[in-house]
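Trainee: Okay, here's the prediction I keep looking at, along with the sequence it came from:
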Amino acid sequence: MSYLSDNYVEETRFGFWFLRSHTWQHHVLRVAINDLRSLFSEPLPVHPVLLDAGCGQGKSFQYLRQTFAPQRLIGVDADPHSLDLSGAEATRQGMDVELIGSDCATLAVPDASVDLLFCHQTFHHLVEQDKALAEFYRVLKPGGYLLFAESTEAYIDTWVIRWLFRHPMHVQKSAAGYLEMIRRQGFEFGPHNVSYPYLWWSRAKDFGLLERWGLRQPKPFGQREETLVNVVARKPLEGAV
């Protein structure tokens, strides 16, 4: 397979299958988009231009339409086969989606042209994370929003996930590490714009089974290593023309 990024880490067969499963769509994508929606401090942009960075097989499209009602939806991915599947998914949903084959570190999108940039479970796949984040900042309009939902190193670096999936392990970060990177790029957000979901599937050691069976008490926030971090971060209005 020829990918559109020199740094692309090929997914396993299981991983590729999982990204079109009901579990992925209902328990991961849908939940993350609903959570991100709840983290906005201000009203949503009306009929925004929305870019899905790392759109994969397009399973996010229907949820993004339902939640944000974009006037224009752009999907970006570095895997040509995934883009083909995204196109088929858009057709099934009766949606007009512009698909771009591109590495997130070199987005073929004009400056200040996007209102919302959705990056869900993509960033931990990217080797050139600083470049990608700079590109996200560049393509967003002043006042535009980054919708960032990510698994942390505490989840990715477990035997279950390393066995089932493929990731560039040297770039994985903690929740605090991702938030610091986003803030350092120049994005603005407060504690009310951040959440740390503690979902059953993100508990890689036992998927929450011991807690469900009453054999262990869940660790409260502040006493556990977070496995997920979601943030809605805004590009400042300063510099707007």
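Mentor: Great, that's in hand. Numbers count the residues shown, from 1 in each chain.
Trainee: Please count neighbours and contacts with C-alpha atoms only from this point.
Mentor: Fine.
Trainee: ok, and for the longest strand seen in the chain, which residues are buried?
Mentor: Criterion DSSP state E: the longest strand present in the chain is strand 140-151. Under the neighbour-count criterion of 16 or more other Cα atoms under 10 Å, strand 140-151 has Leu140, Lys141, Pro142, Gly143, Gly144, Tyr145, Leu146, Leu147, Phe148, Ala149, Glu150, Ser151 buried.
Trainee: Closest one to Val241 out of those residues, please.
Mentor: In terms of Cα to Cα, no member of these lies closer to Val241 than Pro142, at 8.9 Å.
Trainee: Surely that closest one and Ala233 touch.
Mentor: No - Pro142 is not in contact with Ala233 according to Cα atoms under 8 Å; the separation is 11.8 Å.
Trainee: Run a quick check on Gln185 versus Phe136, I expect a contact.
Mentor: No - applying Cα under 8 Å, one finds Gln185 not in contact with Phe136, separated by 9.7 Å.
Trainee: So for the two, which sits in the more crowded spot?
Mentor: With neighbours defined as other Cα atoms under 10 Å, Gln185 and Phe136 compare such that Phe136 has more, 29 against 14.
Trainee: in stretch 175-192, what's buried?
Mentor: Buried-residue list, stretch 175-192, by 16+ other Cα under 10 Å: Ala175, Tyr178, Leu179, Ile182, Phe187, Glu188, Phe189.
Trainee: what's in contact with that stretch?
Mentor: If you take Cα atoms under 8 Å, 6 or more residues apart in numbering as the criterion, stretch 175-192 is touched by 39, 41, 130, 133-134, 137, 152, 226-229, 231-236.
Trainee: next, the one to line up against it:
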Amino acid sequence: MSEQFFSDSYVEETRLGFLFLRSHTWQHHVLRVATNDLRSLFTEQPPHHPVILDAGCGQGKSFQYLHKVFNPAQILGVDADPLSLKLSAEEAQRRRLNVELIGSDCAALTLADASVDMVFCHQTFHHLVEQEKALAEFYRVLKPGGYLLFAESTEAYIDTWVIRWFFRHPMHVQKSAAQYLDMLRTEGFQFVAQNVSYPYLWWSRARDFGVLERLKLVKPKPFGEREETLVNVVARKPPQASLEGDTP
């Protein structure tokens, strides 16, 4: 694992967690599903051939799905871990994709104001300590009318024994689905109910990955009666947002 990071607040993943992010389960059942779900949440056509910032790109396994679903002109991959960036470069080369990689903290991006069409933040935000600063940076680098594709696990999932046993997260910044949505609105992002989903996938079931439900030993709680473990949002920076300062 790497020892020098591009962020003083970076919380290094466990060795098992790092290996899991290379697995078929992660790619097929998590990344692919989330990217397709985010595409379905658009209420208008997404930008044509967008420049996409993959915030917390990890080992680059998202690149193939972003390319397939959004056909970007370019992908910018940002991560605080040099080893992840090395593996991302190999992934981009293997798939012959146009990807520029940047070593950076998401809370202090080196990109220019209003320089990207979309920010893809998938299962990254709960790893970030300076979440408010990171969200402000996403808002800043997006063009007016650009989109934040936000897909997150909530505190109800992260703060379970199985996740805490095998993975490493900054626990003091974990939030509920409602709290994440409030953060987006406070920053100035706009979205309606049709732009939000609460996937209840087998791997996100708190405590047992849905095993007891599959064995019909317990009944799944319906929407509205359970504490959500996942939230996906397509949130838009207002088209009229000022290019000078870009504060909401």
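Mentor: Good, I have the coordinates. Computed from a prediction, not measured in an experiment: that's the story for all the values here.
Trainee: Now list the buried members of the contacts of stretch 175-192 of the first structure.
Mentor: Using 16+ other Cα under 10 Å, the buried ones in the contacts of stretch 175-192 of the first structure are 39, 133-134, 137, 152, 226-229, 231-236.
Trainee: Among the residues you listed, which ones are in strands?
Mentor: Leu228, Val229, Val231, Val232, Ala233, Arg234.
Trainee: So what does the last one match up with in the second structure?
Mentor: By TM-score structural alignment, Arg234 of the first structure lines up with Arg236 in the second structure.
Trainee: looking at it, its match is touching Leu142, isn't it?
Mentor: No - at 9.2 Å, Arg236 of the second structure does not count as touching Leu142 under the criterion of Cα under 8 Å.
Trainee: Find me the equivalent region of the longest strand of the first structure in the second structure.
Mentor: Under TM-score structural alignment, the match for strand 140-151 of the first structure is residues 142-153.
Trainee: Average offset of that stretch relative to the first structure?
Mentor: Superposing on the first structure and averaging over aligned pairs (mean Cα distance after the TM-score superposition for the first structure), stretch 142-153 of the second structure comes out at 0.2 Å.
Trainee: for the residue lying farthest from the centre of the second structure, helix, strand, or coil?
Mentor: In the second structure, the greatest distance from the average C-alpha position (Cα atoms, centre = their mean) is reached by Leu217, at 32.8 Å. Classification of Leu217 of the second structure by DSSP: H, G, I helix; E, B strand; the rest coil places it in coil.
Trainee: That one -> the first structure?
Mentor: Leu217 of the second structure maps onto Leu215 in the first structure, by TM-score structural alignment.
Trainee: separation between its match and Gly222 of the first structure?
Mentor: 21 Å (Cα to Cα, to the nearest Å).
Trainee: what sits against the nearest residue to Ala240 of the first structure once chain neighbours are set aside?
Mentor: In this structure, Ala240 of the first structure finds its nearest non-sequential neighbour in Pro142, 5.8 Å apart by Cα to Cα, 6 or more residues apart in numbering. By Cα under 8 Å, 6+ apart, the contact set of Pro142 of the first structure is Ala112, Lys235, Pro236, Leu237, Glu238, Gly239, Ala240.
Trainee: What are the boundaries of the strands in the second structure?
Mentor: Using DSSP E, strands in the second structure cover 51-55, 74-79, 99-103, 116-122, 142-153, 196-197, 230-236.
Trainee: Which secondary structure elements does the last one sit against?
Mentor: Secondary structure elements in contact with strand 230-236 of the second structure, counted by 3 or more Cα pairs under 8 Å, 6 or more residues apart in numbering; DSSP states H and E, are helix 32-40, strand 142-153, helix 177-187, strand 196-197.
Trainee: let's go with 7 Å and repeat that
Mentor: helix 32-40, strand 142-153, strand 196-197 (3 or more Cα pairs under 7 Å, 6 or more residues apart in numbering; DSSP states H and E).
Trainee: Can you check which part of the first structure the helix ranked longest in the second structure sits on?
Mentor: Longest helix in the second structure by number of residues, with DSSP state H as the criterion: helix 82-95. Structural correspondence for helix 82-95 of the second structure: residues 80-93 of the first structure, per TM-score structural alignment.
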